[in-house]
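> coordinates only, sequence not included:
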């Protein structure tokens, strides 16, 4: 347990990467969008996708975390299992705190009619549908999903090196291209989008969490056999 706590402490010391930079990027995006909304200032309002920046950043953190900390942690005699669990606790804490802050900002934005200029940045239609607890889960699960999506890619690189990544991306491209061709050939795109559209974002987040668990499990198995 002490080693797991040591991993959590190790990650928390990098405050710039885990806590400062993601919010700096997000608020810079918000500032730009606020200026645009102020300039337009019409009844239709202005909806921005700038909120995606913090989710994308979590994906990037997932990619770079292993490269920055794995070898150092193992060199301190921290077991791979403890490193994985400590990292999992760290990202769970970051995701939970980020979720609460975003929902509070969304509530403030909604309560001020879009900061007085009908700007929709933190509070977005569809994404903020459902009860408060559902919204908490939606944000939290999306944060975890994107982190572990990057984390499993980094784990693959740690285990098999660049050649492993080349094989993975080439195989992914071929599967994606073949799937896209078949969907186009059989004219199934509209059916796919209709099927997706019949579910709420909360229901989608439940399926996404299943993928997150899968990514986490694969990452753990790869790191167990990763070399330093």
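Noted; the coordinates are in hand. Predicted model only: the values in this text are computed from it and were never measured.
> drop to CA atoms for contacts and neighbour counts, all remaining ones
Will do.
> can you pull out the helices in this structure?
Across the chain, reading from the start of the chain, the helices by DSSP state H fall at 2-13, 15, 21-40, 52-75, 80-111, 132-185, 189-197, 201-224.
> so how far is the fourth one off the chain centroid?
This points to helix 52-75. In terms of CA atoms, centre = their mean, to the nearest Å, the gap separating the centre of helix 52-75 from the centre of its chain is 12 Å.
> Could you do stretch 179-191 as well?
That offset, for stretch 179-191, works out to 28 Å (CA atoms, centre = their mean).
> Please determine how far residue 83 is located from residue 108.
The gap separating residue 83 from residue 108 is 38 Å, by CA to CA, to the nearest Å.
> More neighbours: these two, which one.
residue 83 (24 against 15; other CA atoms under 10 Å).
> Wait, that one touches residue 5, no?
No - with contact defined as CA atoms under 8 Å, residue 83 and residue 5 do not form a contacting pair (9.5 Å).
> The spatially most central residue of the chain: what's it in contact with?
The centroid of the chain falls nearest to residue 146 when counting by CA atoms, centre = their mean (2.8 Å). Residue 146 makes contact with 55, 56, 58, 59, 62, according to CA atoms under 8 Å, 6 or more residues apart in numbering.
> So among those, which ones count as buried?
Buried members of those, scored by 16 or more other CA atoms under 10 Å, are 55, 56, 58, 59, 62.
> which residues sit in contact with the last one?
This points to residue 62. Contact partners of residue 62, counting by CA under 8 Å, 6+ apart, are 146, 147, 148, 149, 150, 151, 152, 154.
> so how far is residue 178 from residue 186?
In this view, residue 186 and residue 178 are 12 Å apart by CA to CA.
> of these two, who's got more company?
Regarding residue 186 and residue 178, a neighbour count based on other CA under 10 Å identifies residue 178 as having more, with 12 against 8.
> what's the neighbour count on the spatially closest residue to residue 135 that is not a sequence neighbour?
Setting aside the residues directly before and after it, residue 135 is nearest to residue 128 in space (CA to CA, 6 or more residues apart in numbering), at 6.1 Å. Neighbours of residue 128 under the rule other CA under 10 Å: 20.
> Presented hereafter is structure B, for comparison with structure A:
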């Protein structure tokens, strides 16, 4: 009875310690504000301004002959790729620091995932608000659209926000995974994994081409709509969280 009681007490203490350290692991990701806050905000604003400049230029050179010409750019993805690189930085720099502070790998992974989710949610909200502003002003009066792209807003701004958040979260998990895998494997092993993945994708593309399946693939994506794609990305991200934890469990500082 005494042994059972002691084991139960230890388990309760471990759970309490786990719960108490998760918020600290979450805040650890924002110890350097520029890493996951200011740099993405700067890229978000800068890409938007550059996109508007391109739209204004197109408007000026086409207005006299053709009238106002809308311009649609993919500048919004700059922030997403930035978040992917910053997630890789978390794996390569913040992870060793967390181990030095005696954070367990499980606590660190939970804190990282919550931080990534918070940043992704902010990006999704920002994308939805930016799209709303572009629609309300007709592309700032010059037909310049960065976020309010027709395919993205067909299901509404809420669906756009969910899709942008899910995509950002998936890319961050992807960036974290490759940086973690690089720490876990030797360089030649990492390249073996990369080559194997490229071969799998190449074979898949060849099979789809052989059986004229690209039209079916395109129809499937169109049928999912933005909200459906957000759900698939969310599922992929959850698998990414599990894969990342599996990789860092044996990673060393």
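Yes, it's here. Model, not experiment: these values are computed from the prediction.
> After superposition, what's the TM-score here?
Put the two chains on top of each other and the TM-score (TM-score structural alignment, normalised by the length of the first structure) is 0.92; 228 aligned residues with a CA RMSD of 1.7 Å.
> Next, format the helices of the first structure as CSV and append distance to residue 118 of the first structure.
Output for the helices of the first structure, formatted as CSV (distance: least, CA to CA, whole Å):
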stretch, distance to residue 118 of the first structure
helix 2-13, 37
helix 15, 33
helix 21-40, 7
helix 52-75, 19
helix 80-111, 9
helix 132-185, 21
helix 189-197, 26
helix 201-224, 23
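> For residue 123 of the first structure, find the nearest of these.
With CA to CA as the measure, helix 80-111 is the member of the helices of the first structure nearest residue 123 of the first structure (4.4 Å).
> Tell me which residues of that closest one come out buried.
By neighbour count, and taking 16+ other CA under 10 Å as the criterion, the buried residues in helix 80-111 of the first structure are 80, 82-92, 94-96, 98-99, 102-103, 106-107, 109-110.
> What residues in the second structure pair up with it?
Residues 105-136 of the second structure are where helix 80-111 of the first structure aligns, with TM-score structural alignment as the criterion.
> The matching stretch vs the first structure, average distance?
Once superposed with the first structure, the aligned residues differ from stretch 105-136 of the second structure by a mean of 1.2 Å; criterion: mean CA distance after the TM-score superposition for the first structure.
> same deal with stretch 47-55 of the second structure?
Following the fit onto the first structure, the mean deviation recorded for stretch 47-55 of the second structure is 2.0 Å by mean CA distance after the TM-score superposition for the first structure.
> same deal with stretch 222-233 of the second structure?
Here stretch 222-233 of the second structure, set against the first structure after superposition, deviates by a mean of 1.5 Å using mean CA distance after the TM-score superposition for the first structure.
> Give me the range in the first structure that that stretch lines up against.
Against the first structure, the aligned range for stretch 222-233 of the second structure is residues 197-208 (TM-score structural alignment).
> Pull the contacting residues for residue 66 of the second structure.
Residue 66 of the second structure makes contact with no residue, according to CA under 8 Å, 6+ apart.
> Can you give me the distance of it to residue 59 of the second structure?
On the measure of CA to CA, residue 66 of the second structure and residue 59 of the second structure end up 9 Å apart.
> One more: residue 52 of the second structure?
With the distance defined as CA to CA, residue 52 of the second structure ends up 10 Å from residue 59 of the second structure.
> same deal with residue 17 of the second structure?
Looking at residue 17 of the second structure against residue 59 of the second structure, where the rule is CA to CA, the gap reads 59 Å.
> If you count surrounding residues, which of those two has more?
Under the criterion of other CA under 10 Å, the comparison of residue 17 of the second structure against residue 59 puts residue 59 first, with 21 against 12.
> if I read this right, residue 40 of the second structure contacts residue 83, doesn't it?
Yes - with contact defined as CA under 8 Å, residue 40 of the second structure counts as touching residue 83 (6.7 Å).
> if we can go back for a sec, how about the residue nearest to the centre of the first structure, what's its match in the second structure?
So, by TM-score structural alignment, residue 146 of the first structure is matched to residue 171.
> do residue 10 of the first structure as well
Across the alignment, which pairs residues by TM-score structural alignment, residue 10 of the first structure is matched by residue 28 of the second structure.
> For its match, give me its contacts.
Residue 28 of the second structure makes contact with no residue under the criterion CA under 8 Å, 6+ apart.
> Kindly report the same for residue 26 of the second structure.
For residue 26 of the second structure, the contacting residues are 108, 110, 111, 112, 114, 115, by CA under 8 Å, 6+ apart.
> Give me the nearest residue to residue 145 of the first structure, chain neighbours excluded.
Using CA to CA, 6+ apart and skipping residues adjacent in sequence, the residue nearest residue 145 of the first structure is residue 212, 4.9 Å away.
> ok, the one you found - how many residues close by?
Neighbourhood size, residue 212 of the first structure [other CA under 10 Å]: 22.
> residues in contact with it?
144, 145, 148, 149.
> I'd like the distance between whatever residue of the first structure lines up with residue 249 of the second structure and residue 218 of the first structure.
Alignment of residue 249 of the second structure against the first structure is given by TM-score structural alignment, with residue 224 as its counterpart. The spacing between residue 224 of the first structure and residue 218 of the first structure, counted by CA to CA, is 10 Å.
> How about residue 174 of the first structure?
In this view, residue 174 of the first structure and residue 218 of the first structure are 21 Å apart by CA to CA.
> These two: which is more packed in?
residue 218 (17 against 12).
> So the more buried one sits against residue 152, correct?
Yes - Residue 218 of the first structure is in contact with residue 152 according to CA under 8 Å; the separation is 6.8 Å.
> Could you tell me which residues make contact with the equivalent of residue 183 of the second structure over in the first structure?
In the superposition onto the first structure, residue 183 of the second structure corresponds to residue 158 when matched by TM-score structural alignment. With contacts taken as CA under 8 Å, 6+ apart, residue 158 of the first structure has the following neighbours: 66, 67, 222, 223, 226, 227.
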